[in-house]
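Sharing a model that was predicted from the sequence below.
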Amino acid sequence: MKFVWVAGGCFQMGDTFGGGESSEKPVHEVCVDGFYMAKYEVIQGEYQKITGNNPSNYKDGDQYPVEQLTWEDAQAFIEKLNRSSGKQFRLPTEAEWEYAARSGGKKEQYAGSDSPDAVAWYDSNSSNSTHRVGTKAAIFCWTYPFSSLFFLGGGQKNYGGKGLLHLSHR
């Protein structure tokens, strides 16, 4: 796994564009310390190596993001990764994730752009499949598509559903 340094800073957290969920309001200033963020989502090959399985629906290759993970799956993966590496990985906090997704706190509607096609795979451009990591424009010159991620939460279980996994460490 490759990690990149995200310099800390302050930003306006929440629904800065309007039309969001009530949980995204009120918009408020948040400051985060610098942290390391995985350059890409955890890929199927990495997940398989650590856990011995691959829960993904789209098994197109080792360089594709692992998906169909619950919060509990993510925590179990991190625990095994920490034991095997001797390091301390974790999910990013909600503030860290939003700060990184907004290219260091910029006011961008989509992570790294105001055009979703430039930075994310989604219903209209993905052909209903995942894609190899790193195939969309980088965000803030250091990491890849956050807009395509379903955030699993920084220790919070209220993000129902299943999604992709992005790691952080200090």
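Cool, the structure landed.

Please count neighbours and contacts with C-alpha atoms only from this point.
Noted.

Which elements pack onto the helix or strand hosting residue 37?
Assessed by DSSP states H and E, residue 37 sits inside strand 35-38. With contacts taken as 3 or more Cα pairs under 8 Å, 6 or more residues apart in numbering; DSSP states H and E, strand 35-38 sits against strand 3-6, strand 168-169.

Just give the nearest non-adjacent residue to residue 169, would you?
Using Cα to Cα, 6 or more residues apart in numbering and skipping residues adjacent in sequence, the residue nearest residue 169 is residue 89, 4.8 Å away.

just residue 5 next, same as before
Nearest to residue 5 is residue 36, by Cα to Cα, 6+ apart, at 4.5 Å.

burial measure for the one you found, as a count.
18 (other Cα atoms under 10 Å).

any idea how far it is from residue 117?
26 Å (Cα to Cα, to the nearest Å).

Could you do residue 6 as well?
For residue 6, the distance to residue 117 - Cα to Cα - is 24 Å.

swap in residue 28?
On the measure of Cα to Cα, residue 28 and residue 117 end up 28 Å apart.

before we move on, back to that, quick one: the residue nearest to residue 5 and residue 89 touch, right?
No. Using Cα atoms under 8 Å, residue 36 is not in contact with residue 89; the gap is 9.6 Å.

which of residue 28 and residue 117 has more neighbours?
Using other Cα under 10 Å as the criterion, residue 28 and residue 117 rank with residue 117 on top: 15 against 12.

Locate that one within the secondary structure: which element?
Judged by DSSP H and E, residue 117 forms part of helix 116-119.

Please apply the same query to residue 98.
Counting by DSSP H and E, residue 98 is found in helix 94-101.

for that helix, packing partners?
With 3+ Cα pairs under 8 Å, 6+ apart as the test, helix 94-101 has strand 9-13, strand 28-32 packed against it.

For the first one, list every residue counted as buried.
So the one you mean is strand 9-13. Of the residues in strand 9-13, 11-13 count as buried by neighbour count, 16 or more other Cα atoms under 10 Å.

A further structure is provided below for comparison with the first:
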Amino acid sequence: MNIRLLASAALAAVLAVPAFAAQTLVPAKSALGFTFKQMSVPVEGTFKTYTAQVSFDPAKPEATQATFSVDLGSIDVGGPDGNAEAKKKAWFDVASFPKATFTAKSVKALGGGKYEARGPLVIKGLSRDIVAQFTAKPAGSDLLLEGGFPLKRLQYKLGDGAWADTETVADDVQVKFRFTLTGKP
């Protein structure tokens, strides 16, 4: 096989690959939040800034490509003191690790409009596999994904030192999301 034919075949293969991120996240119609307990009292928080590169077709979930990136400096736990504390080294260490990312390595249908995504969640440079369950349903011309997943904060060194005491801040955190996607996969 000559070099030109090989190069032409390689170029054709690359051009045949569908584009990633065919859908766009609509921030005004989306939300990313979490709940944890501090001194046995439920506390809710949100992240205000996040992005996503998504190609998800409910009819072909196994073909999904998705990466979500969260600006950890956009955390809001209800007040300026808590927000400032959450950004410090003992918690998210935003100065050293400004982003958290999740990449879906597999997505499968569970039936009834429910799905399961598996993949690594990276926070503070630490990667742990998570399983997120979600629903997918039309919202006008958009697609609404709603779901969540549990995580253990100490696996990501969130709350080092004195904050590692789970009597003060529980280890269990429930993450919840509502992502509105526009466009076709």
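Cool, got the structure. Just so it is clear, the structure is predicted and the values come from calculations on it, not from any experiment.

tm score of chain vs chain?
After superposition, the two chains reach a TM-score (TM-score structural alignment, normalised by the length of structure 1) of 0.26; 79 aligned residues with a Cα RMSD of 5.3 Å.

hmm, back to that, same list, the buried residues of strand 9-13 of structure 1, but as CSV with distance to residue 81 of structure 1 please.
Listed next are the buried residues of strand 9-13 of structure 1 as CSV, based on distance: Cα to Cα, whole Å:
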residue, distance to residue 81 of structure 1
11, 31
12, 33
13, 30
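
Out of these, which comes closest to residue 32 of structure 1?
Proximity of the buried residues of strand 9-13 of structure 1 to residue 32 of structure 1, judged by Cα to Cα, is greatest for residue 11, which lies at 8.6 Å.

Hmm, residue 30 and the closest one touching each other?
Yes. Counting by Cα under 8 Å, residue 11 of structure 1 does reach residue 30; the two are 5.6 Å apart.

mind checking how far the closest residue to residue 172 of structure 2 other than its chain neighbours is from residue 173 of structure 2?
Nearest non-adjacent residue to residue 172 of structure 2, counting by Cα to Cα, 6+ apart: residue 152, 5.0 Å away. In this view, residue 152 of structure 2 and residue 173 of structure 2 are 6 Å apart by Cα to Cα.

Repeat that for residue 127 of structure 2.
16 Å.

now residue 43 of structure 2
10 Å.

Please apply the same query to residue 136 of structure 2.
From residue 136 of structure 2 to residue 173 of structure 2 the distance is 23 Å (Cα to Cα).

for residue 9 of structure 2, same thing?
Taking Cα to Cα, one finds residue 9 of structure 2 at 49 Å from residue 173 of structure 2.

With neighbour numbers in mind, choose between those two.
The residue with more neighbours, out of residue 9 of structure 2 and residue 173, is residue 173; 18 against 12, by other Cα under 10 Å.

Go through structure 1 and flag its longest helix.
helix 71-85 (DSSP state H).

Show me what that one is packed against.
For helix 71-85 of structure 1, the packing partners by 3+ Cα pairs under 8 Å, 6+ apart are helix 44-51, strand 89-90.

Please identify which helix or strand holds residue 131 of structure 2.
With DSSP H and E as the test, residue 131 of structure 2 turns up in strand 126-139.

Then residue 15 of structure 2?
Element membership of residue 15 of structure 2, judged by DSSP H and E, is helix 3-16.

Please enumerate the helices of structure 2.
So, for structure 2 - with DSSP H - the helices run 3-16, 80-86.

could these be laid out in TSV, adding distance to residue 181 of structure 2?
Shown next, in TSV, are the helices of structure 2 (distance: least, Cα to Cα, whole Å):
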stretch	distance to residue 181 of structure 2
helix 3-16	24
helix 80-86	28
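
Quick check: which of these is buried the most?
Among these, the stretch with the highest mean neighbour count (mean count of other Cα atoms under 10 Å) is helix 80-86, at a mean of 14.

which helices and strands does that helix pack with?
strand 75-76.

re the thing from before, nearest to residue 80 of structure 1, of the helices and strands packed on helix 71-85 of structure 1?
Among these, helix 44-51 sits nearest to residue 80 of structure 1 (Cα to Cα), with 6.6 Å.

can you count the residues close to residue 172 of structure 2?
Counted with other Cα under 10 Å, residue 172 of structure 2 comes out at 15.

ok, now how distant is it from residue 117 of structure 2?
Taking Cα to Cα, one finds residue 172 of structure 2 at 20 Å from residue 117 of structure 2.

same deal with residue 34 of structure 2?
18 Å.

the more surrounded of the two?
Comparing residue 34 of structure 2 with residue 117 by other Cα under 10 Å, the one with more neighbours is residue 117, at 21 against 18.

That'll do, ta.
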